[in-house]
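Q: Fold the stuff below for me.
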Amino acid sequence: MMPVYIHLENVCFAYPGQTIFHDVSLTLANDKKTILIARNGAGKSTLIALIAHMLQPDQGGINVMVGDQIISQTHFFQRLGLCLSHPYLLDDFNVHENLRIFASMYQHSEKQVDPTYLEQLINLFGLQPLLYKKCKMLSQGELKKVCLTRALMHQPDFVFLDEPSNALDTRAKDLLSEHLKTLDALVVIASHDRQWAAEIGHQVLTIENRGIHAL
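A: Sure thing, here's the model as predicted:
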């Protein structure tokens, strides 16, 4: 796989009355899986939202690169796998329908979903018995497994996971960590579970004093 990067340059971001980041510069690459460890409210989810282009910095810039080329937002979104801390699915549709609908979004891109790989993920997370169950009837742990499958099914080059181990049992957490280790992607995981996350990541970062620092 060609090297991929995300470059943050002099990034500032604030919510009303609260500065989260000030003059942050950082490079993330697919040769290191990155773990974000910080207290609640420090900005882990905000950083995920910024690098996922869900939020825009107040100052500074965030560039996404494949090789030495900056790619467009459209191409980035096609290459992005995202699982937020609060799972979002189409509640009145079943699991199979949700996965089919989201898979269709990639059918005209270079990241089309490989049915064999999707089946592997379904088996990995034990979703087979849930495929025809409406998502509004799922437990939090089951919802998280579906969202993780949705995030990974198109084999993205960029994988951003916000508290992915929340609501998962020990076996599911172990299966997830082993799978994430195999990915040839730029992986960023925000987690409060430092012991679990440290087994996956090569680079551990924390957020303090409106900056991002290596641990």
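Q: going forward, measure contacts and count neighbours with C-alpha atoms only.
A: OK.
Q: what about residue 47, how many neighbours?
A: 23 (other Cα atoms under 10 Å).
Q: Double-check that it belongs to a strand.
A: No - read with DSSP: H, G, I helix; E, B strand; the rest coil, residue 47 is helix and lies in no strand.
Q: Distance check, it against residue 26.
A: Separation of residue 47 from residue 26 (Cα to Cα, to the nearest Å) stands at 11 Å.
Q: neighbouring contacts of stretch 204-215?
A: For stretch 204-215, contacts defined as Cα atoms under 8 Å, 6 or more residues apart in numbering pick out 19-24, 34-38, 42-44, 198, 203.
Q: Please verify my assumption that residue 161 contacts residue 180.
A: No - applying Cα atoms under 8 Å, one finds residue 161 not in contact with residue 180, separated by 10.5 Å.
Q: Could you check which of these two has the larger neighbour count?
A: residue 161 (22 against 17).
Q: for comparison, sequence B:
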Amino acid sequence: MFAVVVAGGFGVTGTIVGVVMTTWLGRSAERRRLAAEDDRRWLADRRRVYAAFLVLSQSMLREIDGVAVFLPYRGDEELADEDEAFMTDGLMHYIARWDDQLQPALSDLLLVAGSGVADLADRVSGALMELTAVVEKRGPFVSYYPGWFRAQDLLGVLRNAMRAELGLNDAIETNYPRDSEWPWLKDRPSEEEYIRRQTEIQGRPPLTTCEKARLVESKDDKSASSDPS
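A: The predicted structure is shown next:
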């Protein structure tokens, strides 16, 4: 009888332990699931905020360039009245966007960014305002464009830092200004090669003077580049 009671006790205890373990494992799995969902939401929020700041910054970089293009190139040229009016209006609109759009976007970013991204984003914001100095003074374009390329490079550094925080550790290297071959791939057929291939098509009309000139020009360029002298 005692053995039966003991065996029954062990059975009940085992059942209780099994229930407790099952409950604990279930709660543990639920906590992990909720934590994973929180991580995904956090990553999605961060990605959304980062993308918004990048798009806005790039848009403003293009906008200030569209205003600065009317600057006198060397500084000794006279500005036309209509160019002066356009630059004044364009600069006012740009500064308003910097205040009303970029600064709120920067504030959103600072809530979710790591220290590295936060610092770089703040620098980009400062660079976008600093670009206005030459434009406000109506200085020469040659004093403006180096700062523009520097701001573009800073934006690229920020983008790669954002990618790293989002789990993408392969940096995107973008050099400015672009080389003469961009955007085409150097190991793919050139436009002249596609012209040459037309001569292999039976029944195609003869090449035009323009097409022939392109082929001759291409050959001359290749000969010049291969000449060691």
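Q: Any chance you could compute the TM-score here?
A: The TM-score (TM-score structural alignment, normalised by the length of structure 1) is 0.27; 102 aligned residues with a Cα RMSD of 5.6 Å.
Q: can you pull out the helices in structure 2?
A: Remark: helices assigned in structure 2 by DSSP state H are 2-68, 81-97, 103-112, 115-130, 132-136, 141-165, 191-198, 209-226.
Q: Mean neighbour count added to these, as CSV?
A: CSV is the format used below for those (neighbours: other Cα atoms under 10 Å):
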stretch, mean neighbour count
helix 2-68, 14
helix 81-97, 14
helix 103-112, 17
helix 115-130, 18
helix 132-136, 17
helix 141-165, 18
helix 191-198, 13
helix 209-226, 12
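Q: follow-up on the earlier one: so which of the contacts of stretch 204-215 of structure 1 wins on neighbours?
A: If you count neighbours using other Cα under 10 Å, the busiest of the contacts of stretch 204-215 of structure 1 is residue 36, which has 29 neighbours.
Q: Tell me the spacing between it and residue 118 of structure 1.
A: Where residue 118 of structure 1 is concerned, residue 36 of structure 1 sits at a distance of 27 Å (Cα to Cα).
Q: Pull the number of nearby residues for residue 96 of structure 1.
A: The number of residues packed near residue 96 of structure 1 is 18, by other Cα under 10 Å.
Q: how near is it to residue 103 of structure 1?
A: 10 Å.
Q: which residue packs closest to residue 110 of structure 2, ignoring adjacent ones?
A: The shortest distance from residue 110 of structure 2 to any non-neighbouring residue, by Cα to Cα, 6 or more residues apart in numbering, is to residue 118 (5.6 Å).
Q: Could you report the distance from the one you found to residue 130 of structure 2?
A: The value you get for residue 118 of structure 2 to residue 130 of structure 2, if Cα to Cα is used, is 18 Å.
Q: before we move on, the earlier item: which of the contacts of stretch 204-215 of structure 1 sit farthest apart?
A: Comparing all pairs in the contacts of stretch 204-215 of structure 1 by Cα to Cα, the longest separation belongs to 19 and 198, at 27.8 Å.
Q: picking that back up, quick one: the residue nearest to residue 110 of structure 2 and residue 154 of structure 2, what's the gap?
A: Look at residue 118 of structure 2 and residue 154 of structure 2: by Cα to Cα, they are 13 Å apart.
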